[in-house]
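Asks: Sequence plus predicted model, see below.
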Amino acid sequence: MNSILLEIKNGVAIITLNRPEVFNSFNREMAFRLHDVLDACESNDEVRAIVLTGNGKAFCAGQDLKEVTTPELNPGFKKILEEHYNPIVTRLRSIKKPIIGAINGVAAGAGANIALACDIVVAHEKVSFIQAFSLIGLVPDSGGTFFLPRLIGFQKALALAMLGDKISAEEAEKMGMIYKVLPLESFEEEVNQLAVKLANMPTKALGMIKELFNKSMTNDLEAQLALESKLQIEAAQTDDYLEGVTAFVEKRKPEFKGR
């Protein structure tokens, strides 16, 4: 069985974590498969938006603990972090296409933090998020200590990391951890609508917006203003900008091509 599924339709790549029997927890094979699929989506010009979701009752329960507790299977935490999770998080942030985290079930440990590394995170009303690391004597990884305090504030993030509280999707939305909670019964339909909307927007501009927000995490104001100027000049040279302003003048809906 493929641990990662990929479907491309209407400019949208749907990537599905597919180890439902272990709540889509990561082993070495699944991590490397996700690396390859993300790389393929990045290089495929037909893909203009990406959805990352899970199969079954969970989005992702983090690391497959059977792998790390079986001596002949255990790659060790150094390899797990440096070769599995860190490359996944950096890919999610560096791909210049919008990535929706469509959280279909519990997101725990590394699974929760991979979700938070996506550009736009939506979840249905039955979803929960858990920084489960401290509950087994570990520390947050996969970018959790970077993204979480920036999303919800230092005090709240530190408490969640230490206590390992289970946070409902509604609570996550209220504290700014995720973009929106969607109804369970229309979850897939609304995720698809959002993804298709993004896929029909000016892809290069969205990629530049993503780059700007990434850099804003570490830039000072002067550096950020300079980067805004640089990327605005580049955006103004795209075909989609010309189409956007032409459509505005002609009072019609623009037809962006991602160029």
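Replies: Yes, it's here.

Asks: Every contact and neighbour count from this point should use C-alpha atoms.
Replies: Will do.

Asks: was I right about residue 92 contacting residue 118?
Replies: Yes: Residue 92 sits in contact with residue 118 when judged by C-alpha atoms under 8 Å, with a separation of 6.1 Å.

Asks: Identify the contacts common to the two.
Replies: Between them, residue 92 and residue 118 have residue 99 as joint contacts when contacts are counted by C-alpha atoms under 8 Å, 6 or more residues apart in numbering.

Asks: Okay, one more to line up with it:
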Amino acid sequence: MTYRHIRLDLADRVATITLARPERLNALVPSLFDEASHAIDAALEQGARALVITGEGRAFCSGADLHGEGDDALPEDLGAIIDRAYNPFSRKIAALDVPVVTAVNGLAAGAGCGLALLGDIVVMARSAYLLLAFVNIGLVPDAGATWLVAKGAGRAKALEMALLGEKLAADQAHEAGLVTRVVDDGSVLEQAQAIAAKLAAGPTVAIGMIRRQVAAALSQTLDETLDAERDNQRVAGRTADFREAVAAFAEKRKPQFEGR
């Protein structure tokens, strides 16, 4: 498939999806989500075991395109476009069996902030910033940003960002617990892909369960989490990767995981 709004690159079992609308600061339109969803499925079919999402040019993503045309135009009922494009994509990312690394190369505003924070590992350029810009145009956070910021940084920071609509610099985002690493601008994608390659070479089944287990723990009781850990450990303990790890330990060598 030929993509208009994104690029897909696959190397070392890592799929890199680049939002490629630099003239619009990689603003989001429904067809971009359609393309990104197709690209993810295609990459997984080709053996990808980790995903990187980044942006082309000076922005990661400026949020929704307020001037989309045709099928990409904003409808009067904004909930309809959220149901059609935004929420299905966020749910797709959350449900993946492979880890997701976001390389936040520049501003991540509005829904772009939510997209950036969907990463299991968030690598952010030193000059980049997060911005829940919704209040500045009379809207409310979407694309999961409310949950992601509140769970990552707490109620006070979520309300500050959402109510004031002010920039949050990379170092501040790191201090707040919203991003994993802050790196020099020119090395964002390289470092994100290196992390993704490490994850892609890991025990894929266990990694997939870990990402879902942590997400579930955010709204579970301790007892529920203990039960989930037990159930997942039963599955992980029967994988070929676990058997390989035990054998490698006994043989004093590095395990070679196959993702099964």
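Replies: Arrived safely, thanks for sending. Since this is a predicted model, take the numbers as computed values, not measurements.

Asks: one step back: ok, residue 92 and residue 118 of the first structure, which is more surrounded?
Replies: Taking neighbours as other C-alpha atoms under 10 Å, residue 92 of the first structure and residue 118 compare with residue 92 leading, 25 against 22.

Asks: before we move on, which element is the counterpart of residue 33 of the first structure in the second structure in?
Replies: Pairing criterion TM-score structural alignment: the partner of residue 33 of the first structure within the second structure is identified as residue 35. Using DSSP states H and E, residue 35 of the second structure sits within helix 30-45.

Asks: So what touches that helix?
Replies: The set of residues external to helix 30-45 of the second structure that reach it, using C-alpha under 8 Å, 6+ apart, is 3-6, 8, 10, 15, 17, 71-72, 81, 84-86, 89, 92.

Asks: hmm, back to that, burial measure for the match of residue 33 of the first structure, as a count.
Replies: Here the number of neighbours of residue 35 of the second structure (other C-alpha under 10 Å) works out to 19.

Asks: how near is it to residue 71 of the second structure?
Replies: From residue 35 of the second structure across to residue 71 of the second structure, the span is 14 Å (C-alpha to C-alpha, to the nearest Å).

Asks: between those two, what contacts are shared?
Replies: Both residue 35 of the second structure and residue 71 lack any common contact, where contact means C-alpha under 8 Å, 6+ apart.

Asks: In a strand, residue 8 of the first structure, correct?
Replies: Yes: assignment of residue 8 of the first structure by DSSP: H, G, I helix; E, B strand; the rest coil places it within a strand.

Asks: for it, what are its contacts?
Replies: Taking C-alpha under 8 Å, 6+ apart as the test, what residue 8 of the first structure contacts is 14, 47.

Asks: about what we covered before: buried by neighbour count, from the contacts of helix 30-45 of the second structure: which ones?
Replies: Among the contacts of helix 30-45 of the second structure, those scoring as buried are 5, 6, 8, 10, 15, 17, 72, 81, 85, 86, 89 (criterion: 16 or more other C-alpha atoms under 10 Å).

Asks: would you list the residues you listed in JSON lines and tack on distance to residue 106 of the second structure?
Replies: As requested, those are exported to JSON lines (distance: C-alpha to C-alpha, whole Å):
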{"residue": "5", "distance to residue 106 of the second structure": "18"}
{"residue": "6", "distance to residue 106 of the second structure": "17"}
{"residue": "8", "distance to residue 106 of the second structure": "19"}
{"residue": "10", "distance to residue 106 of the second structure": "22"}
{"residue": "15", "distance to residue 106 of the second structure": "20"}
{"residue": "17", "distance to residue 106 of the second structure": "16"}
{"residue": "72", "distance to residue 106 of the second structure": "24"}
{"residue": "81", "distance to residue 106 of the second structure": "25"}
{"residue": "85", "distance to residue 106 of the second structure": "23"}
{"residue": "86", "distance to residue 106 of the second structure": "21"}
{"residue": "89", "distance to residue 106 of the second structure": "21"}
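
Asks: Might you specify the subset of those located within strands?
Replies: When those are checked against strands using DSSP state E, the ones located there are 6, 8, 10, 15, 17.

Asks: Report the two of the buried ones among the contacts of helix 30-45 of the second structure separated the most.
Replies: Of all pairs drawn from these, the widest gap by C-alpha to C-alpha lies between 10 and 81 and measures 29.6 Å.

Asks: Give the aligned range of stretch 46-65 of the first structure in the second structure.
Replies: Under TM-score structural alignment, the match for stretch 46-65 of the first structure in the second structure covers residues 47-66.
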